[in-house]
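Predicted model, plus sequence, below.
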Amino acid sequence: MFNRKHRAQARIIWRWVVNLWRALILGKDHVLPFVNVFHLTHRCDANCTWCSQREVIGEEEHPELPHEKLRIVLLRLFKISPALYITGGEPTMHNELVPLLKLARELGFWPITVNANGLQLYRFPEILQYADRTVVSLHSHDTHLQCKILGIRPRIVFRLITNLRAFRRLAEDHGNKLFINCVLSSENVHWATAVLKLCILNRTPLTINPVIIDRKPALETASVTMRQEYQAFLDLVIKQKKTHPWVITNTRRYLMQTRNFGSFHCRPLCIMCVNPDGTVQNPCRAKYPYVDEVLGSLLKEEALVLLNRGLNFKDSFTGCKHNCCKTCFVEPALSLAHPFSAIMSFVH
C-alpha cells in the first residue's frame, strides 16, 4: 500500500502543478483531470428527494459493463489519473463492484473511493477492505427523517446507523477509512448538528455539501431563517475544522465558500465523469452546451484522444453564469485559485 499510495500522490501533485500553470499562468479553460469519477451503474435502491442523478436513474442508454470490459476502462482511466471515485446510481447494486475494487488496487489506483448510500454495506463488507475510502450517506440521525429523504423503510436505516462504528473499525482494520456524507437541505439542516456530534462520537470523518437543484444551492433561495440556520451550522463546522481537523474532510476555504454561496472559477474538467458503459461525459453541459453530451468511449480509444477531439485545450478561461457549489467542482477549482491554501491543506 505504501508504494501504491506514494506513487499516486506523486502523480497527483505533478498534475496539480501542471494544471496550476495552465490555469494561473496561461489562463486556459481546460485542465487535465485530477480524479476519474466512474458512474458504475445508473440503478439505485433508494429514491432520494433531491438526487443529483435523478434524470439518469433507471435509464438503459448506458448499459453496465462486464468485468473484462471494465478492465479496459480502468486501464485507460489509470493513464489519466490514479485517483478513482466510484459512484452511481448506487454502486453496490453492480455485481462486479468488489472484483473491480480488487483490480483497481492491483493496477495502482489511489485513493479508491466508493460513494454509496450504505444500505447494502452489511452485505458487502469487502468494500471496506478494498476501498481506500468508503463514503456513506447520512443526512440525519433521526431514522424517520433519513427514511423520508432516501425514500426507504425505517428498518434499513436503523441497521445502517447502528452499524456505523463497526463499519469504521472494519475499514480501519484494513488501513482504510469510512466517511459520512451529509447533504444539506431545508429538510435536514436543523438536524445536521446531531449528525456532526454522531461523527465525533464514532470518530468518523464528515463531509458537508449543500443540495444542488437547477445548478444552484437550494438553500440559497430558502427563507431568511433557514439560511441563517444553515450559516450558523457552517460556522460550527468551520470551528470544528480548526479545533478537530480530522472531523471535517472539506477544506476550510470550501466551507467558507459554500457558507456564503460565493462564486468561483469553475473548471469542470478537473474531474472526468464516465458513464456505466465506459463513455466519457461532457464535463458540464451548462458551461459547454456546444460540446457533445458524450465525448467518446474508453472501450474504443484512449481518454486523451477523445478529450482532445471533443474539447479545445487552447481556449482561454471563461466564467459560468451558474454557481452550483458542487464539491467535486469547487474543491479542485479552489486548489488552483489559492495554491498556498491547497498546499497547507495537503500537508495537514
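Sure, I can see it. Numbering: from 1, shown residues only.

make it CA atoms for all contacts and neighbour counts henceforth
Fine.

Quick check: what element follows the stretch of helix or strand F233 belongs to along the chain?
In this assignment (DSSP states H and E), F233 forms part of helix 224-243. Following helix 224-243 in sequence order, the next helix or strand is helix 252-259 (DSSP H and E).

That next one packs against which elements?
Applying 3 or more CA pairs under 8 Å, 6 or more residues apart in numbering; DSSP states H and E, we find helix 252-259 packed against helix 224-243, helix 327-337.

looking at those helices, which is buried most?
Most buried of the helices and strands packed on helix 252-259, by mean neighbour count (mean count of other CA atoms under 10 Å): helix 327-337, with a mean of 20.

That one vs helix 252-259, what angle?
120 degrees (axes from the mean of the first three to the mean of the last three CA atoms, to 10 degrees).

Tell me the helices and strands packed up against helix 327-337.
Packing partners of helix 327-337 (3+ CA pairs under 8 Å, 6+ apart): helix 2-20, helix 252-259, helix 339-347.

Could you dump the ones you listed into CSV and include mean neighbour count?
Converted to CSV, the helices and strands packed on helix 327-337 look like this (neighbours: other CA atoms under 10 Å):
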stretch, mean neighbour count
helix 2-20, 15
helix 252-259, 19
helix 339-347, 13
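
Alongside the first one, take a look at this:
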Amino acid sequence: MAFQYCSIVVALFSVANAAFTNKIACADGIHFATHEACCALFPILEDIQENFFDGGQCGEEVHESLRLTFHDAIGFSLSQGPSGGGGADGSIAVFASVETAYHANGGIDDIVHAQAPYIATYNITPGDFIQFAGAVGVSNCPGAPRLEFLLGRPFPTAPAPDLMVPEPFDSVTKILARFADAGFSPAEVVALLASHTIAAADHVDPSIPGSPFDSTPAVFDSQFFIETMLNGTAFPGTAGNPGEVESPLPGEIRLQSDAALARDKRTACLWQANVNDQTHMAGSFKAAMAKLAVLGQDVSKMVDCSEVIPVPPKLTSRAHFPSGITRKDVNQICSLPFPTLPTDPGPVEPVAPVPKS
C-alpha cells in the first residue's frame, strides 16, 4: 500500500510539474511566463507599481493613465482608412507636441510627460507602454476586472488626426457616430464609460481641479452609473444637445455627455444595466477595453502577456444611494425596473477632490 501511495503522489506531482513547466523561466530567476517576450514586462511592472502608482494605489496616476489609453487608441477610423490614424500605437507620446495641442486632449500632456522617462528607460514601444500602464493601474482599483494585455505594437509613423476624440459637450448622436466609425456599438460605448468610476476632471472646470465623477473614485464600482442618473440642476441646452445636468452631490462633477447618455433612449437601458451589477459592469468593460487596446493593430503578430497584469482586489462595498438620496431622486428613462438600493446613513458629505501626487 505504501508503494502504491507513493506512486500516486509521484504521478500527481508529475502532472502538476508538467503544467508548471509549460511556462518559461525568465532570466531574472524569479518569474515565469508562457512566452519569453513577456519576461521583459516584470521589471517594468515592479517599477511603475512602486514608483509611479505609489506602491499600488488607485489614485491620480491610474486615472490619467487609463484616460491616456483611450485618447491614444481612439485616433482610428474605419471610414478614413490609414489617414484616420494608427489607433493604439503610442502616437500621442511620440508626436506629443502635435496631439496634446488638440482641444479634446487638453491636460493630457501631464501624463504623457510623466510616462516618458519609463518609455525611454525600458525596451518597450510607446504604444505598448501606454496600454500596459493603463492595465496595471486599473488592477490597483478594488472591483476592477483584470484587463488583457497584448505585447507587440510597432512604433507609430504619424500623429493621429484632430477631432477623433469625443468631447464632453458633444451630443449623443455625435458621440455614437464617432465611436461607430472606430468600430464600437452603443453598448460598448457605455461599457467603456465605466472608466469614469475611477476618474476625475482637472480641466473641464479648472476652478475645481480633481473633481471626481462619482463619490468613490478609488473604487471600480457602479456608483458612477447610479449618481449620473440622479436629478440635479439643469442648464439649458442647444439643438441636439440636452444641456448640462449638474450633480446634486457637492464636490462631484458631472460631464454633460455622461448625463445625456444616461438619459437618451438609445443608451438609457444600457446605462441602467450597470447599476448594482458588478459582474456585468466589470465584464463588459474588460471586453470593450480589450478591443480598444488593439485598435489598428495586427493581433496575429502580438503576444498575449495578460498573465503579467496583477489580479485586482475584490470589491467589499455595495451599491447604494449617497446620504440624503432615495429612489425618488433618480431620473429614470429606461422602462426596466430600477434596482432596490439602500441609502447611506448620516448627513450629506461633500465628495473630496482626488489629490495630485
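Yep, it's here. Computed from a predicted model, the values in this text were never measured in an experiment.

How alike are these chains, TM-score-wise?
Once the chains are laid over each other, their TM-score by TM-score structural alignment, normalised by the length of the first structure reads 0.26; 159 aligned residues with a CA RMSD of 7.0 Å.

circling back: can the helices and strands packed on helix 327-337 of the first structure go into CSV with extra columns for distance to I161 of the first structure?
As requested, these are arranged in CSV below (distance: least, CA to CA, whole Å):
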stretch, distance to I161 of the first structure
helix 2-20, 30
helix 252-259, 25
helix 339-347, 30
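
Out of those, the one nearest A171 of the first structure is which?
Of all these, it is helix 2-20 that lies closest to A171 of the first structure, at 16.5 Å by CA to CA.

now the next helix or strand after that closest one against helix 327-337, angle please.
Using DSSP H and E, the helix or strand that follows helix 2-20 of the first structure in sequence is strand 35-39. With the same axes, to 10 degrees as the basis, strand 35-39 of the first structure and helix 327-337 are set at 170 degrees to each other.

how about strand 35-39 of the first structure: buried residues?
Neighbour-count burial for strand 35-39 of the first structure, counted by 16 or more other CA atoms under 10 Å, picks out V35, N36, V37, F38, H39.

and that strand, what other elements does it pack with?
Using 3+ CA pairs under 8 Å, 6+ apart: strand 35-39 of the first structure touches strand 84-87, strand 271-274.

For the stretch 51-200 of the first structure, just list every one of the strands.
Ranges of strands in the stretch 51-200 of the first structure, per DSSP state E, counting those that start in this stretch, are 84-87, 112-116, 133-137, 177-184.

Let me have those in a markdown table, adding distance to L306 of the first structure as columns.
Below are the strands of the stretch 51-200 of the first structure laid out as a markdown table (distance: least, CA to CA, whole Å):
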| stretch | distance to L306 of the first structure |
| --- | --- |
| strand 84-87 | 19 |
| strand 112-116 | 24 |
| strand 133-137 | 29 |
| strand 177-184 | 32 |
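
JSON lines for these, including mean neighbour count?
Below are the strands of the stretch 51-200 of the first structure laid out as JSON lines (neighbours: other CA under 10 Å):
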{"stretch": "strand 84-87", "mean neighbour count": "24"}
{"stretch": "strand 112-116", "mean neighbour count": "24"}
{"stretch": "strand 133-137", "mean neighbour count": "23"}
{"stretch": "strand 177-184", "mean neighbour count": "23"}
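
Compare these and give me the one nearest A333 of the first structure.
It's strand 84-87; of the strands of the stretch 51-200 of the first structure, that one is closest to A333 of the first structure (CA to CA) at 17.6 Å.

From what I see, A234 of the second structure and V245 are in contact.
Yes - with contact defined as CA atoms under 8 Å, A234 of the second structure reaches V245; the gap is 4.4 Å.

All the helices of the stretch 51-200 of the first structure, residue numbers only.
Here the stretch 51-200 of the first structure has its helices, by DSSP state H, counting those that start in this stretch, at 67-80, 97-107, 126-130, 143-150, 154-173, 192-201.

Burial-wise, tell me which of these comes out on top.
helix 126-130 (a mean of 23).

From the contact counts, what lies against it?
Other helices and strands packing on helix 126-130 of the first structure, by 3+ CA pairs under 8 Å, 6+ apart, are helix 97-107, helix 154-173.

any idea which helix or strand carries R309 of the first structure?
Going by DSSP H and E, R309 of the first structure is in helix 303-310.

Mind listing what's buried along that helix?
Using 16+ other CA under 10 Å as the test for burial, helix 303-310 of the first structure gives A303, L306, L307, G310.

ok, for the last one, nearest residue in space, not its chain neighbours?
Leaving aside its chain neighbours, G310 of the first structure sits nearest to L295 (5.6 Å; criterion: CA to CA, 6 or more residues apart in numbering).

got it, and the third one?
Once flanking residues are discounted, L307 of the first structure sits nearest to L295: 6.9 Å by CA to CA, 6+ apart.

And for the one you found, the neighbour number?
Applying other CA atoms under 10 Å, we find 21 residues neighbouring L295 of the first structure.

Does it lie in a helix or a strand, and which?
Following DSSP H and E, one finds L295 of the first structure within strand 294-297.

same for that strand, what does it pack against?
Against strand 294-297 of the first structure (3+ CA pairs under 8 Å, 6+ apart) you get strand 279-281, helix 303-310.

In a markdown table, list the ones you listed along with distance to K177 of the first structure.
Formatted as a markdown table, these follow (distance: least, CA to CA, whole Å):
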| stretch | distance to K177 of the first structure |
| --- | --- |
| strand 279-281 | 28 |
| helix 303-310 | 29 |
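
Quick one, which of these gets closest to L77 of the first structure.
L77 of the first structure sits nearest to helix 303-310 of all these, at 7.1 Å, using CA to CA.
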